[in-house]
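**Student:** Build the 3D model from these lines:
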Amino acid sequence: MKKPNLRADAANILLSVLEKGQSLRDTLPAAQEKHQDKDKAWLQEMVFGVLRQLPLLQYWLRQLLDKPLKGRNKVAEHLIVLGLYQLAFSRVSDHAAVSETVAACPTLKVPGLKGLVNAILRNFVRQKLATKKPENAQILSGLPNWLFQQISQHYPEQSEQLIHSMHNKAPIWLRVNQQQCSVKQYCAELEQQQIAYQISEQHPDGLILQRSCDITSLPGYDKGWFAVQDGAAQLAARLLSPQQGESILDACAAPGGKTCHILELQPGLKRCLALDVDQQRLLRVAENLHRLGHNADLVTGDASDTNSWWDGVPFDRILLDAPCSATGVIRRHPDIKWLRKASDINELVALQAKIMDALWPTLKSGGHMLYATCSILPQENGQQIGAFLSRHQDASVQKIPQGNVNNHPGRQILPGEQQMDGFYYCMLLKS
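**Tutor:** As a prediction, this is how the structure comes out:
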């Protein structure tokens, strides 16, 4: 069996994301399966790195490549960009970066381009282009121009720190399943295995690991003692505040982290319905519920088409984690900024409004809807809520901790704040 080539696999992943619009969630794991653990980590580090620095890498490439490669040769362009990243940002020696990158050409079925790849990478080293960066702020930001402009417009005083945080490596957050194990007990287990962690004062169930690790090797994984969930996402269930005997809807529930947390906080619910439009993703919800020892009603359905799944019995509380641009989680998913387009935002805003309007009649009078996104764009967040309130006279905003600052509805969390992802929450009360 032919040995897999790391750099060829990285180039193919970049081709899939940047030319074919496929997500890393669909392409990276399949490529990693062919490699040992050390190489799996290297592959992710390189692909993430290229996607984070893409505008700068393309700026350099334009100085070295006379004209873009086309057709089946296009993959070599992504291989060259990978080589540039190694030379400029990685610990790989110049000699190894050049020789190993060139050696990937036959695997990519472009053996005739070995000379071109070699010449471009050697010219990059010889001209010391890694030290020659443009003054263009958008290129240096690592963001597509549309997103750079959005951040500059909406966060003029915080844009530099915000962009920096978007490209930092995200920490691993755990949520201890206190139906199975107390936080104190779990901390003792981690200490026994000499696994370093931090406690977050704002997250009663949360821990932050100091180093990356194989999650399945952590104590109690098979026993359901914990789940992996960012600190911002951990706020959802506690803000929703489910009470005994209530009926709860978790709309757009996959992969089920918030559903499980709701059940951990209040196992005495009358009903917990996890709804998602994607049946395959709903299987992930079922797997997570099973591992953590919870039960919920799983329904495949479109949240904006309540006639297809709602039985007419109103809910006490609704968590709507709405489809969004995911601009708050780019540090975890750097492909998002290249898969999203400026034109997507208006479509997402329209979809969010459609879902909110559809779900509002399913909520009891006196009930609460917690609207959430992992976006940092006001169009999807505060402005969306403002528009909703103008359409629904029986809706009002209920203040949440650290929210409703300067008369803006809800709470906007920016990437890196208290080590969390970017997130938005707003609690709506139905009169």
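**Student:** okay, CA-based contacts and neighbour counts for the rest of this
**Tutor:** OK.
**Student:** can you tell me the helix or strand for Gln352?
**Tutor:** helix 342-359 (DSSP states H and E).
**Student:** Here is a second sequence; please produce its structure as well for comparison:
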Amino acid sequence: MAKTNDRGFENREIILDVLTEVLENGSFVHLVLNQALQKYQYLDKPNRAFITRVTEGTLEYLIQIDYIINLYSKTRISEMKPLIRSLLRMSVYQLIYMDRVPDSAVCNEAVKLAAKRRFQGLKGFVNGVLRTISREKASLVFDTPSLAYSIPQWLYEMWEKRYGSEKARIIAASFLKDSPTWVRCNMSRADRGEIIASLERQGVSVEECPGLPIMLSIRGYDYIEGLEAFLKGLIQVQDVTSALVGEAVSVKEGDYIIDVCAAPGGKSLHLAEKLRGTGMVEARDLTYQKAARIEENRLRCGYQNMKTVVWDALCLDQDACGKADVVIADLPCSGLGIIGKKPDIKYNMTWEKLKELAALQRDMLSLVWQYVKPGGMLIYSTCTIDAMENEENALWLRERFPLEPVDLSQRLGRIVQADSLKEGYVQFLPGVHSFDGFFISAFRRVG
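**Tutor:** Sure thing, here's the model as predicted:
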């Protein structure tokens, strides 16, 4: 099998194409990168790891990288050819943040790539900028938190105003740290010990989650689809905070549950398991593509008490009104709590988009609460840390509809302690807590 450095040029070509697609065409990095890794499955684990690290790392540090390039280039990065811009960005990431990659190799490979992509006339420019940065990198200083943590200034200031300087710094820093993949055990198919043994047989490093035995953190695997435990439906990729949605709900056998924006289906699968083969979980989402992802996971995990439905949450389903024991409304949001997993989020979000998303959530909530039967539960959750989408929308719900908050203080175990739990909600903050940024609020329909 070829070593990483033997395939260095091919790896960098793949990275260049992924980054250009993401940064110039606005595609989602997790989708484009996964497609590339699927296409080049013949690459071994070290090569795949290199591609992933440089791609994601370049996006994580993009603000810092652009600042560095503009310091040492006579041509502003905004004025460069798109391919050259991506090439310099990925190369600067390697120069600054990857000690094991020789600077000379980074510069030489970048020049070769420029030539192969028919930019022979810019080889000297690429070489000059990169070699200057290589010489001067020890003297670089990032004198603002926004620059130090590669976070847009407006976003950092919003967190600082909301959470204070110390928490804003912790949140921003957390997005640059390596984090494990969390998976939830499918206890209907195997016990936790069997699942852990299966993972460890394939060389996966496994740690259990204190306070939530169904959750495991895993590291050191190549790709998730290659794990026996995944293929057999013994595990589902899901963050701890997302799994807590299922823990917040008191389900009983025979319940009818609607998950209105369910893809990829983690919460629906969790609730189907808790129903022990009884009742029905109806997992809905907007498109056939999203529904197909849910159905794929349902079939892999083997749940018969769950079905997938294509439905727009902005369209009222009259037939469902007053029928559901539980409604899960994990709605489209800004995703500011998962920037560590999807770094392109921080460059695509704006204050105007935040307001539009908060309004969209209210439009959906004004419809879907009606599916809850009197005495039933509504869970409203998001993977963001924006108060406008979270606490403010939860208060809006409570004030306008026959819904009362549900005390969560005895439902989430030892994972989190917060005064707000008694008021029916909790906000997880990246870095402050050990998991994704996430918001959960719980209501009971009165009547």
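**Student:** Send over the TM-score of the superposed chains.
**Tutor:** Once the chains are laid over each other, their TM-score by TM-score structural alignment, normalised by the length of structure 1 reads 0.93; 426 aligned residues with a Cα RMSD of 2.2 Å.
**Student:** re the thing from before, what does the helix holding Gln352 of structure 1 correspond to over in structure 2?
**Tutor:** Taken onto structure 2 by TM-score structural alignment, helix 342-359 of structure 1 occupies residues 351-368 there.
**Student:** Give me the buried positions along the matching stretch.
**Tutor:** Neighbour-count burial for stretch 351-368 of structure 2, with 16 or more other Cα atoms under 10 Å as criterion, is recorded at Leu354, Leu357, Ala358, Leu360, Gln361, Arg362, Met364, Leu365, Ser366, Leu367, Val368.
**Student:** Equivalent analysis for stretch 173-183 of structure 1, please.
**Tutor:** Counting neighbours by 16+ other Cα under 10 Å, one finds that the buried residues in stretch 173-183 of structure 1 are Trp173, Leu174, Arg175, Val176, Asn177, Gln178, Gln179, Gln180, Val183.
**Student:** before we move on, what about stretch 267-282 of structure 2?
**Tutor:** In terms of neighbour count (16+ other Cα under 10 Å), stretch 267-282 of structure 2 has its buried residues at 267-275, 278-282.
**Student:** what lines up against His261 of structure 1 once you look at structure 2?
**Tutor:** So, by TM-score structural alignment, His261 of structure 1 is matched to His270.
**Student:** Quick check: that match touching Ala243?
**Tutor:** Yes. Under the criterion of Cα atoms under 8 Å, His270 of structure 2 lies in contact with Ala243, with a separation of 7.4 Å.
**Student:** end-to-end on stretch 225-234 of structure 1?
**Tutor:** Terminal residues of stretch 225-234 of structure 1 are spaced 15 Å apart (Cα to Cα, to the nearest Å).
**Student:** Give me the aligned partner of Arg211 of structure 1 over in structure 2.
**Tutor:** Here Arg211 of structure 1 is matched to Gly220 in structure 2, going by TM-score structural alignment.
**Student:** what about that match, how many neighbours?
**Tutor:** When neighbours are counted by other Cα atoms under 10 Å, Gly220 of structure 2 registers 13.
**Student:** Can you tell me the closest non-neighbouring residue to it?
**Tutor:** Excluding its sequence neighbours, the residue lying closest to Gly220 of structure 2 (Cα to Cα, 6 or more residues apart in numbering) is Val204, at 5.3 Å.
**Student:** Determine the longest strand present in structure 2.
**Tutor:** Secondary structure assigned by DSSP state E gives strand 372-382 as the longest strand of structure 2.
**Student:** got the buried residues for it?
**Tutor:** In terms of neighbour count (16+ other Cα under 10 Å), strand 372-382 of structure 2 has its buried residues at Val372, Lys373, Pro374, Gly376, Met377, Leu378, Ile379, Tyr380, Ser381, Thr382.
**Student:** just to revisit the earlier point, the residue nearest to Gly220 of structure 2 and Asp191 of structure 2: what is the separation?
**Tutor:** 17 Å.
**Student:** Ok, Arg162 of structure 2 next?
**Tutor:** 42 Å.
**Student:** With Ile328 of structure 2 instead?
**Tutor:** In terms of Cα to Cα, Ile328 of structure 2 sits 27 Å off from Asp191 of structure 2.
**Student:** Val372 of structure 2 too?
**Tutor:** 33 Å.
**Student:** what's the answer for Leu234 of structure 2, then?
**Tutor:** 9 Å.
**Student:** can you check Trp311 of structure 2 too?
**Tutor:** Distance, Trp311 of structure 2 to Asp191 of structure 2, using Cα to Cα: 35 Å.
**Student:** Next: Ile294 of structure 2.
**Tutor:** In terms of Cα to Cα, Ile294 of structure 2 sits 23 Å off from Asp191 of structure 2.
**Student:** What segments of structure 1 are strands?
**Tutor:** Remark: strands assigned in structure 1 by DSSP E are 172-176, 197-199, 206-209, 226-228, 247-251, 271-276, 297-300, 315-321, 363-373, 395-398, 411-413, 423-430.
**Student:** Would you reformat the ones you listed as a markdown table and include distance to Ile13 of structure 1?
**Tutor:** Putting the strands of structure 1 into a markdown table (distance: least, Cα to Cα, whole Å) gives the following:
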| stretch | distance to Ile13 of structure 1 |
| --- | --- |
| strand 172-176 | 24 |
| strand 197-199 | 32 |
| strand 206-209 | 28 |
| strand 226-228 | 25 |
| strand 247-251 | 32 |
| strand 271-276 | 28 |
| strand 297-300 | 31 |
| strand 315-321 | 29 |
| strand 363-373 | 27 |
| strand 395-398 | 44 |
| strand 411-413 | 31 |
| strand 423-430 | 28 |
